[in-house]
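Enquirer: task: produce atomic coordinates for the following.
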Amino acid sequence: LIIMGKQAIDDDSNQTGQMLAALLGWPQGTFAFKVNVGEGSVDVTREVDGGLQMVGLKLPAIVTTDLRLNEPRYASLPNIMKAKKKPLDETSPETLGVDVAPRLKVVKTAEPGGRKAGVKVGSVAELVQKLKVEAGVL
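Expert: Here you go, the predicted model:
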């Protein structure tokens, strides 16, 4: 069972968990409100627009969390100092037999065009006329 946050620090795309699940071919439960791990399965309760939805997944699985899943524990200063003294074992992907070669290729990146300046109109009739003729939305 891999438990992940729902978003990255640079944006709110909510795609890391889903991409990992797709690459591994594992089932996924997103926005976990409550998680119950059973024998070979996990039940994920998630909050949706209409209330709560429960999803049953076979293990192994990916679960992305919601803020309501857990109350964070904040480390005390003495425990932070103790942690600094503990040894940290390091390993490499090669030791674990993991291929870290890129699987995606960026074909092209382009910035969107700049926005045009707005136009002030003198009346509602003029606004409606511009929307009909220039914008073509009416």
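Enquirer: CA only for contacts and neighbour counts going forward, please
Expert: Fine.
Enquirer: touching the biggest strand by length in the chain from outside, list them.
Expert: If you go by DSSP state E, the chain has its longest strand at strand 28-37. Residues from elsewhere that reach strand 28-37 (C-alpha atoms under 8 Å, 6 or more residues apart in numbering): 6, 17-18, 21, 42-47, 55, 57, 61-69.
Enquirer: repeat that for stretch 17-25.
Expert: By C-alpha under 8 Å, 6+ apart, the list of residues contacting stretch 17-25 from outside reads M4, G5, K6, P27, Q28, T30, A61, I62, V63, T64.
Enquirer: and after the longest strand of the chain, which helix or strand comes next?
Expert: Per DSSP states H and E, the first helix or strand lying C-terminal to strand 28-37 is strand 41-48.
Enquirer: elements contacting the next helix or strand after that next one?
Expert: Next in sequence after strand 41-48, counting helices and strands by DSSP H and E, comes strand 51-58. Where contact means 3 or more C-alpha pairs under 8 Å, 6 or more residues apart in numbering; DSSP states H and E, strand 51-58 is packed against strand 28-37, strand 41-48.
Enquirer: out of these, nearest to R103?
Expert: strand 28-37 (20.6 Å; C-alpha to C-alpha).
Enquirer: roughly how far out does the closest one sit from the chain middle?
Expert: Using C-alpha atoms, centre = their mean, to the nearest Å, the mean C-alpha position of strand 28-37 is found 14 Å from that of the whole chain.
Enquirer: please give me the structure for this one as well, since I'd like to look at both together:
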Amino acid sequence: ATEVVAVTIGPKASQEQLRTALALGADKAIHIETDEKLESLHIAKLLAKIVEQETPELVILGKQSIDSDNNQTGQMLAALTKRGQGTFASKVVIENGKVNVTREVDGGLQTVALNLPAVVTTDLRLNEPRYASLPNIMKAKRKPLEVIAADSLGVDLTPRIQLISVEEPAKRTAGIIVEDVAQLVEKLKTEAKVI
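Expert: Now for the predicted structure:
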């Protein structure tokens, strides 16, 4: 990579994660600042604006976020930018203008080859987390961090999903202990009526 750009969307406190990314080797950072809780489509559209501005060959996103946990943003971004996508990557190899993405599937491993530019979402097995050294943390303070207001990118951030209610699941009743297999079979026949 000739340049690594870290991007995050969120309130001013999100800049801490960008500074960490800069300390770990990113060349510059972009913070799309908003205090609103955004939906996956909003985030994908905002990121599409940054992709249009920066024209990266490879966009790498996490598999899912911790807020809505729905695993949609990467796929939406690929569709909006008309790029190939590789999801749940556990290994990424770039060679000859292609990116080979290896992912875990039920039957083992699957490798897909994508033409660049592409969008890849990552699995936790892609890399080993590391810590930033103190000299790199100090250097990160001098690296560029651009702040862009989310509403300045021309994306409609009106919520499309409305949360109506959240309820706890019904309390489970206590189970029973049976003396032997014969009693278990009898209860399955007479009470549960599953045999």
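Enquirer: coming back round to it: redo the helices and strands packed on strand 51-58 of structure 1 as JSON lines? Include mean neighbour count and distance to E90 of structure 1.
Expert: As requested, those are exported to JSON lines (neighbours: other C-alpha atoms under 10 Å; distance: least, C-alpha to C-alpha, whole Å):
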{"stretch": "strand 28-37", "mean neighbour count": "19", "distance to E90 of structure 1": "29"}
{"stretch": "strand 41-48", "mean neighbour count": "18", "distance to E90 of structure 1": "30"}
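Enquirer: export those to JSON lines and tack on distance to T95 of structure 1?
Expert: As requested, these are exported to JSON lines (distance: least, C-alpha to C-alpha, whole Å):
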{"stretch": "strand 28-37", "distance to T95 of structure 1": "27"}
{"stretch": "strand 41-48", "distance to T95 of structure 1": "29"}
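Enquirer: so K98 of structure 2 sits against G84, correct?
Expert: No: the criterion here is C-alpha atoms under 8 Å, and K98 of structure 2 misses it with G84 at 10.5 Å.
Enquirer: what residues of the helix ranked longest in structure 2 count as buried?
Expert: Looking across structure 2 with DSSP state H, the single longest helix is helix 40-54. Within helix 40-54 of structure 2, the residues that count as buried by 16 or more other C-alpha atoms under 10 Å are S40, L41, H42, I43, A44, K45, L46, L47, A48, K49, I50, V51.
Enquirer: distance from it to the middle of the chain?
Expert: 14 Å.
Enquirer: other SSEs contacting it?
Expert: So helix 40-54 of structure 2, by 3+ C-alpha pairs under 8 Å, 6+ apart, packs with helix 73-81.
Enquirer: mind listing what's buried along the helix it packs on?
Expert: Across helix 73-81 of structure 2, burial judged by 16+ other C-alpha under 10 Å covers T73, G74, Q75, M76, L77, A78, T81.
Enquirer: so can I have JSON lines of these showing distance to H31 of structure 2?
Expert: Below are these laid out as JSON lines (distance: C-alpha to C-alpha, whole Å):
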{"residue": "T73", "distance to H31 of structure 2": "17"}
{"residue": "G74", "distance to H31 of structure 2": "18"}
{"residue": "Q75", "distance to H31 of structure 2": "21"}
{"residue": "M76", "distance to H31 of structure 2": "20"}
{"residue": "L77", "distance to H31 of structure 2": "17"}
{"residue": "A78", "distance to H31 of structure 2": "20"}
{"residue": "T81", "distance to H31 of structure 2": "20"}
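Enquirer: so which of these comes closest to I176 of structure 2?
Expert: When these are compared for distance to I176 of structure 2 (C-alpha to C-alpha), T73 comes out closest, at 45.2 Å.
Enquirer: can you check which part of structure 1 the strand or helix carrying H31 of structure 2 sits on?
Expert: In this assignment (DSSP H and E), H31 of structure 2 forms part of strand 28-33. With TM-score structural alignment applied, strand 28-33 of structure 2 matches no range in structure 1.
Enquirer: ok, now stretch 182-192 of structure 2?
Expert: Per TM-score structural alignment, the counterpart of stretch 182-192 of structure 2 in structure 1 is residues 125-135.
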